[in-house]
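Asks: Here is a sequence with its predicted model. Questions after.
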Amino acid sequence: MTQQEKAARFQALHAGPGCFVIPNPWDTGSARMLAGLGFQALATSSAASAVAMGRKDGGLTRDEALAHARMIVEATELPVSADLEKGFGERPEDVAETVRRAAESGLVGCTIEDTTGKPEAPLFEFSLAVERIAAGAQVARGLGFPFFLTARTHNLLFANPSLDETIRRLRAFEQAGAEVLFAPGLPDLEAVRTVCSAVSKPFNFMAGIPGKSFSVPELAAAGVRRVSLATSLYRAAMTAFLDAARAVKDSGDLGFIDRTVNTSELYKLMGL
């Protein structure tokens, strides 16, 4: 399937009706298994990608992140969007270059956030944050196929969170050309409904924060169009891995073997 065909499929998912889940694989095998389970699109997670390579979140270079994203793209026929953090630079020009290279990597979308990585000033100043999204959107519009730039504000994850400021940023990102809007950390379904009703572009809800994650039907009823899982699946896999490894090391218990999935089932899901 060509990149243009994948982009058209991705566009159709965002057009609805209803809500779709975009899970986050961390390697070729997990991508193929998710495709085998019937998911219709995939997204990378910056944290899962980094940890799977023995790094902290934010520890990959642009080249490394895009090489990893290409691996996920080539694993299946599904459309793939990538979490590209703050765009690997502070300037609008950096974001534009990242979007251009994301498209060259076979991606049909990417997420750019407004975090600086600086504890003393964790968010880009409002006007710069908007200019960064506008620069990325300008590149996306010139690609010749639908490329879904997702604009993400982290306002709710830092001190003095404000739902009003979150909405102000999301509306500005929408006006700047973002095709999908994203605000991790919404505290409850009422906040989700408020944000979804405040914007006209599809809203992506990030599941994975304990106490701030809700069922897909609840999110769909609140107006969410896309649900991403962030590092949740990776953490679930690693939880099982650590539980089993600790049991073997601490007591010699091999009971986990009777609870594991048969290798032949994994092969089947991966189309092997």
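Replies: Ah, there it is. In this text the structure is predicted, and so the values were computed from the model without any measurement. Numbers count the residues shown, from 1 in each chain.

Asks: going forward, measure contacts and count neighbours with C-alpha atoms only.
Replies: Noted.

Asks: Just the buried residues of the helix or strand that Val95 is a member of, please?
Replies: Using DSSP states H and E, Val95 sits in helix 92-104. Residues of helix 92-104 classed as buried by neighbour count (16 or more other C-alpha atoms under 10 Å): 92, 94-100, 102-103.

Asks: Pasting the second one now:
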Amino acid sequence: MTEIRRSVADKRRAFHQLHQAGCFAIPNPWDIGSARFLQNLGFKALATTSSGFAWSQGRPDVPGSRDAALAHLREMVAASDLPLNADFENGYARDAAGVAESVRLAVETGVAGLSIEDSTGDAATPLYPIDTAVERMRAARQAIDKAGGDTLLVGRAECFFVGRPDIDETIARLRAYAQAGADCLYAPGIRTREHIAAVVAAVAPKPLNLLIGSASELTMADVASLGVRRVSVGGALARTAWGGFMRAARLIAEEGKFDGLANAASGAELDAFFRDDLAKRSAP
């Protein structure tokens, strides 16, 4: 792999600066190639996607091993000069001490930020009790501070994602996570302007990450006007790529037709892009 020119400290410093003002998109690549392509489009930061990575490994979007997640983070940090935010699921541990150890290991990969969810993975009790969730967030904060404090911590309230679309509970959880040390707050699943504006106001002055994971009438200008600081797309780019692949493959398998290849990217264009990208990275 060719050399990355920006140090981890530089990436983390730039990432914190992005959260100070304005609104930026933080798209979610799932491998080295998609990360490099997004960097060359001019984005200022990237975020991993647990679902996109899982599908690329032939797994459903359920937590895999912590070792596999850490290896993926190291690969993605090394793939780009941009700050990388880790989709770090629920910290790969149930208790606060385990979360702290997982966060310590994640910080060592060089990520500029990481998120900790309050979901349990148990359908019967999908969210940790708020006291437990706050304890876990404090443990993540302490682990980051012990490592130097420059990795940005994102607190996620998963209420809307686990079938509890209660905006009041979501806001209460996000406020608690902010007080526990989260630098940025995130409530995946909120979609309406009213909910977005309410959450922005509730967590201010801390920044809010908004997920737009499907076609939406909202634009970057719209969400910026609502006070959102950053916008991610989760596994949507990976799903878009898979959608084209699945349609084309099914046409061949089921109808013997090759019409699905009509919108394929040009091999010459891809080769030219990656050739130029490699040359830039290899230049002294």
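Replies: Received, thanks. The model shown is predicted, which means the values in this text are computed figures rather than measured ones.

Asks: Quick check: TM-score for this pair?
Replies: Superposed pair, TM-score by TM-score structural alignment, normalised by the length of structure 1: 0.94. Supporting alignment: 270 aligned residues with a C-alpha RMSD of 1.6 Å.

Asks: Using the aligned residues only, give the average distance of the helix holding Val95 of structure 1 to structure 2.
Replies: After superposition onto structure 2, helix 92-104 of structure 1 sits on average 1.0 Å from its aligned residues (mean C-alpha distance after the TM-score superposition for structure 1).

Asks: Contacts for that helix, please.
Replies: For helix 92-104 of structure 1, contacts defined as C-alpha atoms under 8 Å, 6 or more residues apart in numbering pick out 62, 66, 82, 84, 86-89, 109-110, 112, 128, 131-140, 143, 147.

Asks: Just give the closest residue to the residue mapped onto Leu13 of structure 1 from structure 2, not the sequence neighbours.
Replies: Alignment note (TM-score structural alignment): Leu13 of structure 1 maps to Leu18 of structure 2. Excluding the flanking residues, the one nearest Leu18 of structure 2 by C-alpha to C-alpha, 6 or more residues apart in numbering is Phe24, at 7.5 Å.

Asks: Give the burial count for the one you found, as a bare number.
Replies: As a burial measure, Phe24 of structure 2 scores 20 neighbours (other C-alpha atoms under 10 Å).

Asks: Next one: the residue mapped onto Pro165 of structure 2 from structure 1 relative to Leu186 of structure 1, how far apart?
Replies: Aligned counterpart of Pro165 of structure 2 in structure 1: Pro161 (TM-score structural alignment). Distance, Pro161 of structure 1 to Leu186 of structure 1, using C-alpha to C-alpha, to the nearest Å: 10 Å.

Asks: what does Phe148 of structure 1 give?
Replies: Relative to Leu186 of structure 1, Phe148 of structure 1 is positioned 22 Å away (C-alpha to C-alpha).

Asks: Quick check: nearest residue in space to the most centrally placed residue in structure 2, chain neighbours excluded?
Replies: Per C-alpha atoms, centre = their mean, the C-alpha nearest to the average position across structure 2 is that of Ala47, at 3.8 Å. Nearest non-adjacent residue to Ala47 of structure 2, counting by C-alpha to C-alpha, 6+ apart: Asn85, 4.4 Å away.

Asks: Structure 1: which residue goes with the one you found?
Replies: Under TM-score structural alignment, Asn85 of structure 2 pairs with Ser81 in structure 1.

Asks: Looks to me like its match is in a strand.
Replies: Yes: assessed with DSSP: H, G, I helix; E, B strand; the rest coil, Ser81 of structure 1 lies in a strand.

Asks: ok so, going back, give the burial count for the match of Leu13 of structure 1, as a bare number.
Replies: 16.

Asks: go on, Leu189 of structure 1?
Replies: Residues lying near Leu189 of structure 1 (other C-alpha under 10 Å) number 17.

Asks: Kindly report the same for Ala140 of structure 2.
Replies: 31.

Asks: Work out for me the element it sits within.
Replies: Using DSSP H and E, Ala140 of structure 2 falls in helix 130-146.

Asks: Next, the mean deviation of that helix compared to structure 1.
Replies: Mean for helix 130-146 of structure 2 is 0.9 Å (mean C-alpha distance after the TM-score superposition for structure 1).

Asks: Distance from the next helix or strand after that helix to the middle of the chain?
Replies: Next helix or strand after helix 130-146 of structure 2 toward the C-terminus (DSSP H and E): strand 152-156. How far strand 152-156 of structure 2 lies from its chain's middle: 11 Å, per C-alpha atoms, centre = their mean, to the nearest Å.

Asks: Buried residues of strand 152-156 of structure 2, list them for me.
Replies: For strand 152-156 of structure 2, a neighbour-count test (16+ other C-alpha under 10 Å) marks 152-156 as buried.

Asks: any idea of the angle that strand forms with helix 130-146?
Replies: Relative orientation of strand 152-156 of structure 2 and helix 130-146, computed by axes from the mean of the first three to the mean of the last three C-alpha atoms, to 10 degrees: 170 degrees.

Asks: I'd like to know which elements strand 152-156 of structure 2 is packed against.
Replies: helix 8-18, strand 113-117, helix 130-146, helix 167-179, strand 184-186 (3 or more C-alpha pairs under 8 Å, 6 or more residues apart in numbering; DSSP states H and E).
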